[in-house]
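J.: Mind looking at a prediction? Sequence and model below.
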Amino acid sequence: MRRVLVFGGLLVLVVLGPIFVNGLNPSMNDDVLGLIVFKADVQDPHGKLASWNEEADTPCNWDGVKCNPRSNRVSELVLDGFSLSGKLGRGLLQLKFLHRLSLADNNLTGSLSLSLGQLTDLRTIDLSQNSFSGPILSDFFQKCGSLRSMSLANNKFSGEIPGSLSSCSMLASLNISSNQFSGQLPLGIWSLHGLRSLDLSDNLLEGEIPKGIEGLGNLRAINLSKNKFVGEIPDGIGGCMLLKSIDLSENSLSGGLPGSMQKLSSCTDLSLRSNAFTGNIPDWIGELRSLEVLDLSENNFSGELPTSIGKLLSLKILNISTNTFSGILPEPMSGCENLLVLDISRNSLSGKIPSWIFRLGLQQLIFSENRLNGSMDNAFAASLGNSRQKLVILDISHNALSGEIPSAIGDFSSLQILNLSRNSIGGGIPLNFGQLKSLDILDLSQNQLNGIIPLEIGGATSLEELILEKNFLAGNIPISIGNCSMLTSLSLSQNDLIGPVPAAIAKLAYLQYVDLSFNKLTGTLPKQLGNLGHLLSFNISHNQLQGELPAGAFFNTISPSSVSGNPALCGSPVNRTCPTVLPKPIVLNPNSSDSTPGSIPTNFGHEKKILSISALIAIGAAVVIVIGVIAITVLNFRVRSSASRSAAALTFSGGDDFSQSPSTDANSGKLVMFSGDPDFSTGTHALLNKDCELGRGGFGAVYRTVLKDGRSVAIKKLTVSSLVKSQDDFEREVKKLGKARHSNLVALEGYYWTSSLQLLIYEFVSGGNLYKHLHEESGENYLSWNERFGIILGTAKSLAYLHQMNIIHYNLKSSNILIDGSGEPKIADYGLARLLPMLDRYVLSSKIQSALGYMAPEFACKTVKITEKCDVYGFGILVLEIVTGKRPVEYMEDDVVVLCDMVRGALEEGRVEECVDGRLQGKFPAEEAIPVMKLGLICTSQVPSNRPDMAEVVNILELIRCPSQGQDELGGVY
């Protein structure tokens, strides 16, 4: 009877609305009915609202619901991150005692047609991170006098901000950022005297910032960035004396800084970047003693920097780049002892580099594109030991510096980027540059450097870019450059280099861009260069190289302009055929009287017949006899082995490195094992028995069978026979995969070939795949944090190993990560796409469509090369899947949730810790989980070049295990 009453009341409430609620059975709880109606209007794909039962007497024990213990009425409804979709229904209006409503980070859509002003006790509304759209009606803010905090950020609201917002007189926090609001800012917003935080950033607001801002005497933070505001900063801003953070960046504001701003002594962050401000920086800037961040970049400020900047003792970041400042850096700035980042690039500053600059302990120092001159010696000589350990970025490029490079630079052990290009620096390259073990980019181009490239440069093993072009460097290219295994770009063009191109360059597996043009290099190009699989450009034009170009995918299609100016170079790109060199024949003269065997007579002439007709006939007969003997031998061998082959089509024979069956005919096929002497105990029966099937994937079905020695193996029966390469190419690729041996790889034990059937024999891994462990385990069987971290690290190590062998996985996903008995991950199905005749993206997409969500965006673009960075993208998605326990793509009824977008949004809002798998709550170290998720996001960059290499990923993961180093490093990277 009670169920009938509940559903009857629910039907009345849904159909006729809240006006009839008071007429329902008095025993009915309005809160229960209201929440059940709300639930009926949304979709709940993960069952997060499963505890909401219409038969309950009270909703106080429901997930996401909190009640006032005195009244037993709902006071809070917090459903953040529940993946709900649908509309915001009228059921909420029944929660008459609701204080807090938070539906952030869901997929709710539609407009805000409700008047939440009917909820007179409402204090907090958070509808951020949804897909609400359309304008906000004026009545939405009716009777909102009790509202303290409202966030509508990260939606798709449009239209003007309603003037009725001023009715929310008690509002302390307002965030409507990242929407599509347009029009002018309503004057009434300045009447919200209790406002402490105002964020209207990333909209389409325009016009001038209205006067009257001084009315917001309690304001602590204001963010109007990324809009279309014009005009000057209102002078009244000085009346907001409690302001700590001001962000007006990326607008079209003009004029100078109003003098009233000097009253803002509590301000810690002031960003006016990317506007059209003019004039000088006023002297009163030094009165803002609390400033930690001052960003005036990308404006039209001019004049000299005021000495009062030296009073900003708390300053950490000073960015005045891209203005027209002149003069020198004022000496009092040496008192800014907390300064970490100084960017004065793209101005007209002059003078020498200040002698005090390297004593500040800066992390980033960017002086590029100014008019600095003189030597660097004094500045580096005055640097202190501690400060040398902190500097990470030093860019003094595009100035007028002279003298030599100080050897003291080699003592800055933390340097990652050093750019001294486009100056007039002479002398040689210091030998101790090899001590810079952290250096990623070294650019000394367009200077007057001379001498040789020192052998010690090979000590900078982290180098990714080495740019020494347009100097006067001489001597050979040092072979030690082969130690810089991370190099992607090498430019030594327009120097005086001599000698050969060293074969050591072929060891640089990640090389993409090489420019050795306009030198005096000689000799032939090493054939090993053809193995460089990532090359995009290799310019050797205008040298003295000779011989044939290396064979390889890149060199087969190299641009003619990249090899021009080498007269002795041959091959199709230079349209010059390479001469065929054959050994000189030794001719025996039967008429010679010379007793010396093999001697060539001096009177030898072309009229002499070398061999008689009878000799030629005899030779021909001998050849026929030999062929006949071979043919008979082969036939006898086939007859002898026919019976055994027909009895057991798949019989393994032992061997050392590779062992194979003695025949390749169509009846028996060819079977090769890479090690051991394993014979099947079940033979092909396992391949026909559904009970032995382990699973199916894009490339085929996998079966389990047992060898005679009791060892289990997994056999993949390929279902792409019509696409597989020829036998020779197939065997070449499979043998390459068979040489891959790593503790985190599923070992390939052998293969079987016929034209219509191909089998791959793998080791058997007993623990199931990662997908099942993450998404199908229930109860207390979930993976712990340590187990997850071990899986991430082991997977990273095996991918780095594969990439070192020039093997791309192409199909990385959680179902291809197997877990062995000890919990260690083992990657399966690596490199199988190489078995196809070409890397056709349509074919690959159809074969690995189950990897949706893992596939890098360049996979859909035919003009972008598929590289190891595709695996890095898939690895990043896998990391997020392991940490969050969520699938890469979750399908709702009306929406799709993409995992990496969800985590990225949570990180930007400071809620990333909430993304960790709920089963791990309270059981994981945040100092590890958060950096790991950041690393996952870095790996999923849309731009392939922005993704790290897997070797770098392994290093970062190992650093994360050391909290004092790992998190800081990742924080800077992200």
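T.: That came through fine. What you see is a predicted model, and the numbers here were worked out from it, not measured in a lab.

J.: only C-alpha atoms for contact and neighbour calcs from this point on.
T.: Fine.

J.: would you list every one of the helices in the stretch 351-500 of the chain?
T.: Here the stretch 351-500 of the chain has its helices, by DSSP state H, counting those that start in this stretch, at 377-381, 385-388.

J.: Quick one: the ones you listed as CSV, columns for distance to Asn471 and mean neighbour count too.
T.: Converted to CSV, the helices of the stretch 351-500 of the chain look like this (distance: least, Cα to Cα, whole Å; neighbours: other Cα atoms under 10 Å):
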stretch, distance to Asn471, mean neighbour count
helix 377-381, 21, 17
helix 385-388, 28, 16
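
J.: mind giving me a markdown table with these and columns for distance to Leu312?
T.: Output for these, formatted as a markdown table (distance: least, Cα to Cα, whole Å):
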| stretch | distance to Leu312 |
| --- | --- |
| helix 377-381 | 22 |
| helix 385-388 | 20 |
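
J.: so which of the ones you listed comes closest to Leu77?
T.: helix 385-388 (51.7 Å; Cα to Cα).

J.: for the closest one, packing partners?
T.: Using 3 or more Cα pairs under 8 Å, 6 or more residues apart in numbering; DSSP states H and E, no helix or strand is in contact with helix 385-388.

J.: So which of the helices of the stretch 351-500 of the chain is nearest Asn323?
T.: Among those, helix 377-381 comes nearest to Asn323, with 24.7 Å by Cα to Cα.

J.: which residues are in contact with that closest one?
T.: Contacts to helix 377-381, defined as Cα atoms under 8 Å, 6 or more residues apart in numbering, come from residues Ile353, Pro354, Ser355, Trp356, Ile357, Phe358, Glu404, Ile405, Pro406, Ala408, Ile409.

J.: contacting residues around the residue nearest to Ile481 when sequence neighbours are not counted?
T.: Nearest non-adjacent residue to Ile481, counting by Cα to Cα, 6 or more residues apart in numbering: Gly458, 4.8 Å away. Counting by Cα under 8 Å, 6+ apart, Gly458 touches Gly434, Ser480, Ile481, Gly482, Asn483, Cys484.

J.: Against Ala509, how distant is Gly458?
T.: Plainly put, Gly458 is 15 Å away from Ala509 if you go by Cα to Cα, to the nearest Å.

J.: And Gly303, by the same measure?
T.: 50 Å.

J.: Check which residues of whichever strand or helix holds Ile930 are buried.
T.: Assigned by DSSP states H and E, Ile930 falls within helix 926-939. Using 16 or more other Cα atoms under 10 Å as the test for burial, helix 926-939 gives 927-939.

J.: And stretch 274-293, by the same measure?
T.: Quick answer for stretch 274-293 (16+ other Cα under 10 Å): 274-282, 285-293.

J.: Just among the contacts of helix 377-381, which is most surrounded?
T.: Taking other Cα atoms under 10 Å as the neighbour criterion, Phe358 ranks highest of these with 24 neighbours.

J.: let's bring in a second one:
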Amino acid sequence: MLYKLVVLFVVLAPAIVHCLDPVFNDDILGLIMFKAGIQDPKDKLTSWNEDASSPCNWVGVKCDPKTNRVTELVLDGFSLSGHIGRGLLRLQFLQILSLSNNNFTGTISPDLAHLGSLQVVNFSGNKLSGDIPDGFFQQCGSLKVVSFARNNLTGNIPDSLSLCSTLVSVNFSSNRILGKLPSGLWYLRGLQALDLSDNLLEGVVPAGIEGLYDLRAINLSSNRFSGKLPWDIGGCFLLKLVDFSDNFLSESLPESMQRLSSCTSLSLRGNSFTGEIPNWIGELRDLEILDLSANNFSGQIPNSIGNLPLLKNLNLSMNQFTGNLPESMKNCVNLLAVDVSHNQVNGSIPSWFFKPSVQSVSLSGKGVGESPEYSSLTSIAASYQGLQVLDISSNAFSGEIPANIGVLSTLQFLNMSRNRLFGSIPAGIGELKSTYVLDLSNNRLNGSIPSAIGGAVSLKELRLQKNLLTGKVPTEIENCSSLTSLILFQNNLTGPIPSAIANLTNLEYVDLSLNQLSGSLPKELTNLTQLVSFNVSHNHLQGELPVGGFFNTISPSSVFGNPSLCGSVVNRSCPSVHPKPLVLNPNSSDSSPGGSSSQNHHKILLSISALIAIGAAVFIALGVVAVTVLNIRVRSSMSHSAAPLALSGGEDYSCSPINDPNYGKLVMFSGDADFVAGAHALLNKDCELGRGGFGVVYRTVLRDGRSVAIKKLTISGLIKSQEEFDREVKTLGKIRHHNLVALEGYYWTPSLQLLIYEYISSGSLYKHLHDGHNGNCLSWRQRFHIVLGMAKGLAHLHQMNIIHYNLKSTNVLIDSSGEPKVGDFGLARLLPMLDRCVLSSKIQSALGYMAPEFACRTVKITEKCDVYGFGVLVLEVVTGKRPVEYMEDDVVVLCDMVREALEEGKVEDCVDGRLRHNFPAEEAIPVIKLGLICASQVPSNRPDMSEVVNILELIQCPSEGQEELE
């Protein structure tokens, strides 16, 4: 009997516990439910055991010591993934919920904020998507802090946010949130911190912010806000951090800002503010950071800046400031970093610059250094022994680089380019062991590159181009193992290229062009797997180009001007080197040099090169036979498979392939799924429109009367299975945009695939740019419209996660209304794998448009490849020149030509001469600069296409934007 009672107690124990403390078990149940729905790859939650009597000792869990109820759940940085499940709703006494820096996906549940005691919600640094639910803030109870930063959230900021009167901090930064800023935000009277930076918000920042009396920090940077700063922002007396950088704000600074006496950081970088810096800036006595860079401020830098004793970082670069730097800034005793580059300031460097405490100085611009007192650099080297950044480029500094330059042992960035420096590079340069960028280009330096350069072991970029340097490239350069850029072009360097360069395995960019280098290119250079660009043009190099790696796809322009170089790239065969014949003479016993010649014996002479030649000939002959047989079979099979579609003169095409099993599969996404019977075959050569890397295009007519273009794919040997082909083509067929050529349908048999596109009547952009006469030359307005339309089409493709891969002017069509339509997009998706060798062979006709990443297997192919091609297209549209033009004695690369013209201040000369100067320079020049930025060699330097669209819309002159196309 006793035994039965014990067994009964054991069986009923969980139920008894539940009856005794049901609410307590709710916490355990909720946490276990939450754990069951997520992945924990690092086993951080092993202590979460469903058999535990209490969750209060579990990792990340805290309880109220009086009630033992869970009040905090903090699992930051645990590498957890999965969805944030509803089990958390059982934690009715939860006050802090922080799941930041994990990999959670899915959407945000609107019910979480309804937990009665919740005060802090932090989901930042995850992969959450969807909108911020409006219901989240409708019953937010006691919620004080909410952060959804660094996710993938979209949609608008919900209006219900203004109902959470208890909110103290809101952070929705680094998402893709759209729309305007709700004016109701200013009703959150207790708000102390607001961060909506790095989103897609737009419109004006509404007035009324002065009601936020407790606001300490506001960050609306990196959005699309326009108009003026709110005039009443000065009413937020407690503001310490103000950041409106990287928007489209304009006009002058509101007067009320002078009341922000508590402000320590003010950043308005990257807007379009105008006027002078007001004198009241000196009244913000607590300022430590002042960043007004990249605006349109003008006038002199006010003396009142000297009234900011706490100022540490001052950035006034990229404006239109004039005059001298104010001497009053000697009172800024805490100054650490100064950047006044790219302005019109002139005169001498003031004495306050020479302070040991300063760590970063950037004076790049015009005119500084003209005063004899400071024209020499000796005083700079002697004074700045704690310096980390020194940029005095594009000034008028003269004299020699001081021999004691090595005393700047903490220097990380040194740029003295574009000055009037002369003399030799001192050996002390090798003592800069912390320097990672050294730029002495565009000066008058002579002598050799010192071997001591190998001591600068941290160097990543070495730029010495456009000087008068002589001698050899020192082999000691191999000690700079981190080097990624070696730019030495346009000097008088001699001797061979040292094979030691091949040991610099991080090299990406090498330019040794326009020197007097000789000898052969080291074969070991093929070991440089990171190479993006290697230019040795216009030297005296000879011998065979290296074979393998980057050098298999090197541009001919990169080796041009070396008449003695040979190889397939320069289309010059190398002279054969025949080894000495192998002499087989069994009767000869005389090994002396003259012995065999004095004997009359039978000799067998067999040349190794002859054996190789014979073997190669046999191999080639067998290959030709095999290829011929295969071609006959392929043509036979294709003729059979294509037969059902042939509409030759006497045939009646009345049967749709979709209803006849003898035909292939024909699918139309809309309209009639049948072709018109007629005198011409469907794939008749007379109807051919053009040929490209992926196939031949023909014109035909559907039964409903519409003309269509049919692309007969030439990648049958590489095509995916029918199921994958169907899926990929249907994906492309769903893409609709007025600047993209619509895919109307497709046809499939195992050996023949056709894509059916809308027919564009007015031909390609190439035809309009290069085949037209002066009489029908595109106007500037038409060209700008084409550039903007192409950008919008590509931006839409990238939004749909489609990479074009094959941008060129023949793939951009112009419809009857002058609207550009980008075609041939996404065809690489039909290949079994996105192998860049296959892609390169398919789009080899796009010479000049291909991004340099295609030549480097270790660099990922991304949307930035399209951006590069777009940049080249922009330059082609503006200049009317092809990307690569072959002259009688030269090869002109469009990007290089335009970039050089920009550097020489002659960029307007690049605009198509057929426009006869009938174009707005205020549009043309920014468009050219945008094209060059898009065609940057470095992928990360290229903007996204959505950013390009925004920039173009800003460039467009308002008075011109509404005009009719000419």
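T.: Sure thing, it's come through. Remember, it's a predicted structure, so these values are computed and weren't measured experimentally.

J.: picking up where we left off before, let's have the buried residues of helix 926-939 of the first structure in JSON lines, adding distance to Arg2 of the first structure.
T.: As requested, the buried residues of helix 926-939 of the first structure are arranged in JSON lines below (distance: Cα to Cα, whole Å):
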{"residue": "Glu927", "distance to Arg2 of the first structure": "51"}
{"residue": "Glu928", "distance to Arg2 of the first structure": "51"}
{"residue": "Ala929", "distance to Arg2 of the first structure": "48"}
{"residue": "Ile930", "distance to Arg2 of the first structure": "48"}
{"residue": "Pro931", "distance to Arg2 of the first structure": "52"}
{"residue": "Val932", "distance to Arg2 of the first structure": "51"}
{"residue": "Met933", "distance to Arg2 of the first structure": "48"}
{"residue": "Lys934", "distance to Arg2 of the first structure": "51"}
{"residue": "Leu935", "distance to Arg2 of the first structure": "53"}
{"residue": "Gly936", "distance to Arg2 of the first structure": "51"}
{"residue": "Leu937", "distance to Arg2 of the first structure": "51"}
{"residue": "Ile938", "distance to Arg2 of the first structure": "55"}
{"residue": "Cys939", "distance to Arg2 of the first structure": "55"}
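
J.: and which of the residues you listed is nearest Ser368 of the first structure?
T.: Using Cα to Cα, Ile938 is the member of the buried residues of helix 926-939 of the first structure that lies nearest Ser368 of the first structure, at 27.2 Å.

J.: what range in the second structure matches the helix holding Ile930 of the first structure?
T.: Against the second structure, there is no aligned range for helix 926-939 of the first structure (TM-score structural alignment).

J.: Would you mind measuring from Leu119 of the first structure to Leu171 of the first structure?
T.: Leu119 of the first structure is 15 Å from Leu171 of the first structure, by Cα to Cα.

J.: how far away is Val345 of the second structure from Leu666 of the second structure?
T.: Separation of Val345 of the second structure from Leu666 of the second structure (Cα to Cα): 69 Å.

J.: which helix of the first structure spans the most residues?
T.: The longest helix of the first structure (DSSP state H) is helix 613-647.

J.: same for that one, what does it pack against?
T.: Secondary elements touching helix 613-647 of the first structure (3+ Cα pairs under 8 Å, 6+ apart): none.

J.: after it, next one along is what?
T.: strand 659-660.

J.: corresponding residues in the second structure for the helix or strand following that next one?
T.: For strand 659-660 of the first structure, the following helix or strand on the C-terminal side (DSSP H and E) is strand 670-673. Per TM-score structural alignment, strand 670-673 of the first structure has no counterpart in the second structure.

J.: And stretch 633-643 of the first structure, by the same measure?
T.: Under TM-score structural alignment, there is no match for stretch 633-643 of the first structure anywhere in the second structure.

J.: Only the buried residues of stretch 443-456 of the first structure, if you could.
T.: 443-454, 456.

J.: ok, so of these, who is nearest Leu880 of the first structure?
T.: Asp443 (35.4 Å).

J.: Quick one: map that closest one onto the second structure.
T.: That one, Asp443 of the first structure, aligns with Asp439 by TM-score structural alignment.

J.: circling back to that earlier point, buried ones in the longest helix of the first structure, by neighbour count?
T.: Under the neighbour-count criterion of 16+ other Cα under 10 Å, helix 613-647 of the first structure has Arg645 buried.

J.: What about Glu744 of the second structure, how many residues nearby?
T.: Glu744 of the second structure: 22 surrounding residues under other Cα under 10 Å.

J.: ok, back up a step: ok, so of the buried residues of helix 926-939 of the first structure, who is nearest Asn566 of the first structure?
T.: Looking across the buried residues of helix 926-939 of the first structure and measuring by Cα to Cα, the closest to Asn566 of the first structure is Cys939, at 41.2 Å.

J.: Contacts only, for His538 of the second structure.
T.: Going by Cα under 8 Å, 6+ apart, His538 of the second structure touches Ser513, Leu514, Asn515, Gln516, Val559, Phe560, Gly561, Asn562.

J.: can you pick the most crowded of the residues you listed?
T.: Using other Cα under 10 Å as the neighbour test, the contacts of His538 of the second structure are led by Ser513, with 24 neighbours.

J.: which ones are touching that residue?
T.: Ser513 of the second structure neighbours (Cα under 8 Å, 6+ apart): Leu488, Phe489, Gln490, Asn535, Val536, Ser537, His538, Asn539.

J.: how about 10 Å then?
T.: 465, 487-491, 493, 534-539, 558-561 (Cα atoms under 10 Å, 6 or more residues apart in numbering).

J.: Return the subset of the residues you listed lying in strands.
T.: Among these, DSSP state E puts Ile487, Phe534, Asn535 in strands.

J.: The first one matches what in the first structure?
T.: Under the alignment defined by TM-score structural alignment, Ile487 of the second structure is paired with Ser491 of the first structure.

J.: Hmm, its match is touching Leu466, no?
T.: Yes. Assessed by Cα atoms under 10 Å, Ser491 of the first structure is found in contact with Leu466 at 6.4 Å.

J.: hey, what's in contact with both of the two?
T.: Common contacts of Ser491 of the first structure and Leu466 (Cα under 10 Å, 6+ apart): Asp443, Ser445, Val514.

J.: what about the first one, distance to Leu687 of the first structure?
T.: If you measure Asp443 of the first structure against Leu687 of the first structure using Cα to Cα, the figure is 59 Å.

J.: Gly303 and Ala509 of the first structure: which is more packed in?
T.: Neighbours were counted for Gly303 of the first structure and for Ala509 using other Cα under 10 Å; Ala509 has more, 22 against 16.

J.: looking at it, the more buried one is touching Leu532, isn't it?
T.: Yes. Using Cα under 10 Å, Ala509 of the first structure makes contact with Leu532 at a distance of 5.8 Å.
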